[in-house]
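# Quick one: sequence plus predicted model below, questions after.
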Amino acid sequence: MSPKGLNTVLNVKLRRELWQMRGQVLAIALVIAGGVGVCVMSLVNYSSLLATRAQYYEQHEFAEVFAPVKRAPRHTLKDIAALPGIARYEGRVEGAAKLEIPGFPDPVSARLVSVPPEGQPDVNRLFIRQGRLPAAGRSQEIAVIGSFAGAHELVLGDQFEAIINGRRQALTITGIVESPEFIYVIPPGGMLPDYQRYGVLWMNRESLESAMDMRGAFNSLVVTLKPGHSAASVIDALDRLLARYGATGAFGRDDQFSHRFLSDELNQLKTMATVFPLIFMSVAMFLLNVVIGRLISTQRDIVAVLKAFGYSNRQIAWHYSKLVIVIAVIGLLAGLGLGLWLGRSLGELYMDYYRFPGLLFRIDPAWVVLLGLMTIVVAWLGAWRAIRQAAALPPAEAMRPEGPARYRVTIVEKLLSGIRFAQPSRMIVRQLSRRPVRTLLSMTGVAMATAIVMVGNFQFDSVSLMVHTQFARVQQQDLSATFIDPVNSAALFGLQRQAGIRYVEERRSVPARLVSGHREWRSAVTGIPSEARLQFVIDSDLQPVPLPREGLLLTDFLADELGVGPGDVLQLELLEGDRRTVMVPVAGITSEFLGVGAYMDLDALNRALGDGPLINQALINLDPDKASEVYNSLRETPGVLGLSIRQAMLDSFYDTLARTFLTFTFFNSLMGGIIAFGVVYNTIRISLAEKGRELASLRVLGYTQNEVAHILLGEVALLLFLGIPLGWLTGQGLALMIVTAMQTELYRVPLTITSQTLGMSALVVVVSAIASGVIAWWRLKRLDLVAVLKTRE
């Protein structure tokens, strides 16, 4: 027969085998599809957000350097324009406002940003969703950011009142806009968005200058750079030029809040696109190795016949390789479709979270090709050992049936000799103990299925712990008030006497640059009173950490970024007041789940700054019945910059971060359930294929169908009993790997695994086993005893 004819025969054989193994093929393909789906989902979102951000930044001239100042005359802009490296610049006025939104009783604050008389600024250009920008000479006109307008259902022409620099003013909406500077909108002192209680407003420059007493001056500078110029050199030049005007230190785009948090999210998506597929593909390799190995072991005589008819070792190896490749391609195509669908769904959710004008839904074709090649190669490697054994099997050896097993009393049987088992149960123990390698492989499959479901679900526990720690354990105040400028701590006595306020506690937050050698971090140092009751620092055991009398207490994430530990000395460059630089020792390290922190005793911080007992934050406990009265009173207080309600922050957490985080987790849990079914189903099907002749023999000898099913399914039950605890241990290790890879500045997911998660992972595997067992029982019922007994060992 010609080589072409030989290949045709092998192709027919391949199609028949795929059809006969369709259940197992589908189960393995689902495992591969799960890994590919998670990878594609992550890559789609990563690629889409990355491309959307890059286009948005470029088209709207997003600034590369930001320089806040106290007050600089506008003629300084000529000197700024002459600095080397600056391409575009915009000197603007920024301020804060307290708003009164009709029908919304909670305190609302806003950030005010000026736009030039001609409309669009040269830097940080605005995307106009509706309407227009405020016109020159019209002090009441504003444009609002889309997130704030959507949260309050504001439309063009709506009006509300604002208190700007202590003066009440009526404002009218002329436009709804987005800005590359505020993709991630964070209130002052916050870590999470709160669209209802914090927004961004744009006013005409002349109007905002007048409202903020900044005529002929600016207090914020944003610039873009010429190609080839570093941000560091421009920052140094700006700091020197603006130092006389109360500059608080220029900084690059990497330190801008919105950009930094978005970058963290993108890095996390990139991590998820690596870690989860690695786990899923490992399971797929294991399954393929077992399934293909079993298939080839049952076709020893067929392999011998093929070689007798002239098929070479290479042709036989290629035949079984094609079987593996077909299964991998089925899983790959299913995973691509599933991943694209999930990626689009998750992308729409991200659009509610990040303020982009629109999402560029895309994925790099090169990544798809690379993923396809990796999937096929990984699948083939999983079955390579069995394929190589088939190709190398000599014809004479292949024609001979496998030698009988050596039957002897095993150690397990000796240990259990005192227990009187029924005969079917005794058979189960013998089967498992006399084939320890096969038993171990089956247990490993069950363990991996359990571990994957755990990995998909443990993050629910972690998010719950994060919420409890941050909003119940650490923050016990009802309301936080931030002052425009530091005030004497004696101001708290006036607040304490106000009706509706039960208790007040002081704090001070100072912007600073923490420097250790070549490493630096722009953050804030928070001064906390030594006897703090409403908000304090806790350790990994959720116990309060006493603040050192001198020195800094750093969170572990910040300490790692700076490469310091207890006893090291940090250079603290303060970015307010006289901007002095002090050397402060690191007195301790602690852990936090949200944000990064540097803490000092309040008295020690004021001494370091050379100030008296100054504060700029007040933490307040309220009488719930008089909360609205307190809100209205503080809203009218000129020195109060903004108010933050703890319950509102909790609601914001669930509406933003937890929503996207848990949605991603749900998709992973769904994939984990699919994989669990695939693993358990294949375990039962392989066991049924291996014991078909034995079970048929037992039926002929008089055993009932239920007794035969007891032997088969009882073996699976014992494997579950042994494999699930092993899966819990494996899952904990995988979960540790994931939480380590997912650490960002915004949050660090704690490793928390509850009994509920353990129970859920076991339940999914057990339910999968029951469903697979029903299928196996049905196949046993239809077992053709004569046909099975005709097959030779």
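Now that the structure is in, tell me what you want to look at.

# CA atoms for contacts and neighbours, from now on please.
Noted.

# Do a quick rundown of the helices in the stretch 301-450 of the chain.
Along the stretch 301-450 of the chain, the stretches classed as helices by DSSP state H, counting those that start in this stretch are 313-353, 365-392, 395-399, 411-415, 423-434, 436-468.

# Now the third one: buried residues?
Buried residues in helix 395-399, counted by 16 or more other Cα atoms under 10 Å: 395, 398-399.

# Which residues outside it are in contact with it?
Applying Cα atoms under 8 Å, 6 or more residues apart in numbering, the contact partners of helix 395-399 are 300-301, 303-305, 307-308.

# that older thread, wait, which of the buried residues of helix 395-399 is closest to residue 659?
Of all the buried residues of helix 395-399, residue 398 has the smallest distance to residue 659: 58.0 Å, by Cα to Cα.

# Burial check on the residue lying closest to residue 735 once chain neighbours are set aside, number of neighbours?
Spatial nearest neighbour of residue 735, excluding adjacent residues (Cα to Cα, 6 or more residues apart in numbering): residue 455 at 5.6 Å. Residue 455 sits with 27 neighbouring residues when counted by other Cα atoms under 10 Å.

# Check it against this one:
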Amino acid sequence: MRALNRKLLRDLWLMRGMTLAISLVIIGGISTFIMSRVTYESLKLTQTSYYINQRFAEVFVSLVRAPEAAAERFAELPGINQVETRVVAAINIQVEGFDDPITGRIVSLPDFGAPRLNVPYVRRGRLPVAGAGNEVAISEAFADAHRLKPGDRIEVIIRGHRKRLNIVGIVLTPEYMYAIPPGGLFPDYQRYGILWMNRKALATAYNMDGAFNNVVFSLQSDAFERDVIDGIDLILARYGGLGAYSRKDQFSHRFITDELHALEIMATIFPVIFLSVATFLLNIVISRLVSTEREQIATLKAFGYATSQIAMHYVKLIISITSFGIVLGVALGLWFADALCSMYQQLYSFPYLHFILNPAVMSQAVFVTLFAALAGTAFAVRRAAQLPPAEGMRPEPPLNYRATLIERIGLQKHLDEPSRMIIRHIARQPVKAGLTILGIAAACGILMMTNFQRDAINWIIEVQYGLSSREDLTVMFNDPTPYRALYSLGALEGVNNIEGFRSVSARLVHGHRSYRFKVDGIEPGGKLHRILNPSLEAIDIPQEGIILSDYLATEILQIAPGQLLTIEVLEGNRSVFKVPVVGTSRQYLGVNAYMNRSTLNRLMHEGPAISGVRLSVDPEYQINLYHQLRDMPRVAGTIVRDTAIEQFNEMMEKTILWFSFITALLGAFVAFGVVYNSARIAFSERSRELASLRVLGFTRAEVGYILLGEIGLLTLAAIPPGFLVGIGLSSYIAKSFSSDLYRIPMIVVPSTYALAASIVLISFAVTAALIWRQLSRLDLIEVLKTRE
């Protein structure tokens, strides 16, 4: 076997270019798999550990006000483990040197002892001490955004009362890992902060002595969650309960869970694509290597080498080629995973990170890659091992040339001789040409898939903030406010246009399907916030009925226009009414239900009331307007349109687009690997033929044109089907990522097609340069020698 081992080393050296190209594709598959799986498992373990250590609640409920004695009834409910009543208040915050309005939420801490549930994780400093009325802990994201630290002071307005507080601690909590202001879609840590304060001090400031307006629960392991929630709602209905909900519907938890699900999808889709292409390349390389080594295999068998020894020789060759890619792929995948985990830790405010190098993941990656490589080349290895010596000694019969379709219809007169050779060579081996086109098309499709997400995100911004939400500023109130407040705000200097809206917490029910969200009552004929139909045309809100966003209607509630929707209001007098669905709207961020504002007020049995306003503001007066809003006690939150766009772009850059950049880079590896291997194999197969042409008088340029022209023609032919592959993969990604938080539209702009095609063509240009260099060094005498 030592002779075969030496042959193995020589083959690897002679095939070093093709080995590197195949390894690049394997590196892409392995590194994507390792990156996704390690990141997913690390974040999942970190999330679980964080939830357990900080005793993250399992059921949440807000209400208007209930006496502390009402909490004793919770003990009657089976399945409840622990209960924590709290006071939670909306506040305005003032930070020195920052002019924009800042809103936030302040959460009570027990006056004595640690919280039973949702325990803050102290990063710096400490929690407020018992009895301290002016101490507060703040969320780390808010502190970092304003460079606040323990010892600094901030001013807050709680129910119209201004209070100066000392910051004593910087904390984190699983409850507000993804904290968004009221009416917002994305975190804005500069303009929305979470604070923690002693219960007695907060209750006094918020007029909640002896009462609570928020409760969290943990459950026993055998509890029936739905029964517990129904029991809680029954107890708190008389106190203005807004409906209890489980952890799976808690916004921070739900958003992070969806992100982890996306990582799981990535860990499945991308490695399969990369490894499929790598298997395809290996099969071609080994098949053609066997074809060129027929005489060597026959000679080895004639000298007594067994079939199993020859088979093992090619198995070793495959494992050697694959192992190089595996080692580098694992190393690169771990490096990417470390960077990705650090990014997610910062994005979601995990206080620590459990970075797991699970041996099972590594073993799975290695096993799947080796299995795919060996399975894909099994036929070629079997053919090499079973080749009879007498058969192998004979050269392969030449393929028959025949007139191509181009020649049969008389177009050959427009082609020179080298061009006709290219067409004939492709026509006589249609399977080989088809497989080459398929491989290059797969590479082109991968490049399209990894870049279309940027197109989709740009389209989301255009639709959401260019066509639908065109207001400069959205102001949310703490409580429903009389409609006349609209005129007061409209009279402020710098306000050009203003529209009021009523937002009502409700449960939307259709058959056995339900969804807890809100119904927005808007004014007909609004210009600032427009409802878009599926064709992205503005539609007016009808006097009666409700319009649902398309995802809410079709995927969640599965209701069609014309059917009745039951709305169970979770605030005020808790009205229940049925309205017809009169249409659907196109929306990519979140979901919404729209009604006429006056109709919603009537069904709520209330006078003309609004929950907030949308404003168009003159930029010259923005700062003054912010100062006035900051001092208004009824203002619960402000959403600045430009800031929302910045936050959305930042979040996308840190998640989807960062991942897309890595996979696009790996996709470029695939493109080069496929094109280079196709050209290099063609060169090795046709070197004798090309040398013969040189001897017959063809110039080096003509011979190079014959070889590279074939690969170039196949590359050009692969680009259109590559676009189809890219569209199919992109559609699958878009559908897999759809959720009620956001949807990725299937939008591919011309620049993405151009970029994918350009990278493929650049790969061909680099390949052509490398092959031309080898062609220039072709030793005609050596190649044309009679094979011994």
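Yep, that arrived. In this text the structure is predicted, and so the values were computed from the model without any measurement.

# circling back: list only buried entries from the contacts of helix 395-399 of structure 1.
300-301, 303-305, 307.

# Distance to residue 181 of structure 1 added to the residues you listed, as TSV?
Converted to TSV, those look like this (distance: Cα to Cα, whole Å):
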residue	distance to residue 181 of structure 1
300	67
301	70
303	67
304	70
305	71
307	70
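
# okay, and stretch 26-38 of structure 1 goes to which residues in structure 2?
Mapping stretch 26-38 of structure 1 onto structure 2 (TM-score structural alignment) gives residues 20-32.

# Filter the contacts of helix 395-399 of structure 1 down to just the ones in strands.
Among the contacts of helix 395-399 of structure 1, no member falls in strands (DSSP state E).

# In CSV: those residues, plus distance to residue 113 of structure 1.
What follows is the contacts of helix 395-399 of structure 1, written out as CSV (distance: Cα to Cα, whole Å):
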residue, distance to residue 113 of structure 1
300, 78
301, 81
303, 77
304, 81
305, 82
307, 80
308, 84
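
# between those, which is closest to residue 371 of structure 1?
residue 303 (32.7 Å).

# What does the closest one correspond to in structure 2?
With TM-score structural alignment as the matching criterion, the partner of residue 303 of structure 1 in structure 2 is residue 297.

# Would you check that its match makes contact with residue 384?
Yes - at 7.2 Å, residue 297 of structure 2 and residue 384 qualify as touching, with contact defined as Cα atoms under 8 Å.

# Mind listing the shared neighbours of those two?
Contact criterion Cα under 8 Å, 6+ apart; residues bridging residue 297 of structure 2 and residue 384 by contacting each: residue 310.

# what's the spacing between residue 178 of structure 2 and residue 250 of structure 2?
For residue 178 of structure 2, the distance to residue 250 of structure 2 (Cα to Cα, to the nearest Å) stands at 10 Å.

# These two: which is more packed in?
Neighbours per residue, other Cα under 10 Å: of residue 178 of structure 2 and residue 250, the larger number sits with residue 178, 21 against 16.

# Can you verify my assumption that the more buried one contacts residue 257?
No - using Cα under 8 Å, residue 178 of structure 2 is not in contact with residue 257, being 11.5 Å away.

# returning to what we had before: just say which of the helices of the stretch 301-450 of structure 1 is most tucked in.
Across the helices of the stretch 301-450 of structure 1, the average number of neighbours (mean count of other Cα atoms under 10 Å) peaks for helix 436-468, which reaches a mean of 23.

# That helix maps to which residues in structure 2?
The aligned range for helix 436-468 of structure 1 is 430-462, by TM-score structural alignment.

# can you check stretch 767-775 of structure 1 too?
The aligned range for stretch 767-775 of structure 1 in structure 2 is 762-770, by TM-score structural alignment.

# Superpose on structure 1 and give me the mean offset of that stretch.
By mean Cα distance after the TM-score superposition for structure 1, the fitted stretch 762-770 of structure 2 averages 1.2 Å away from its aligned residues in structure 1.

# That stretch: how far from the chain's middle?
Here stretch 762-770 of structure 2 is found 33 Å from its chain centre; the criterion is Cα atoms, centre = their mean, to the nearest Å.
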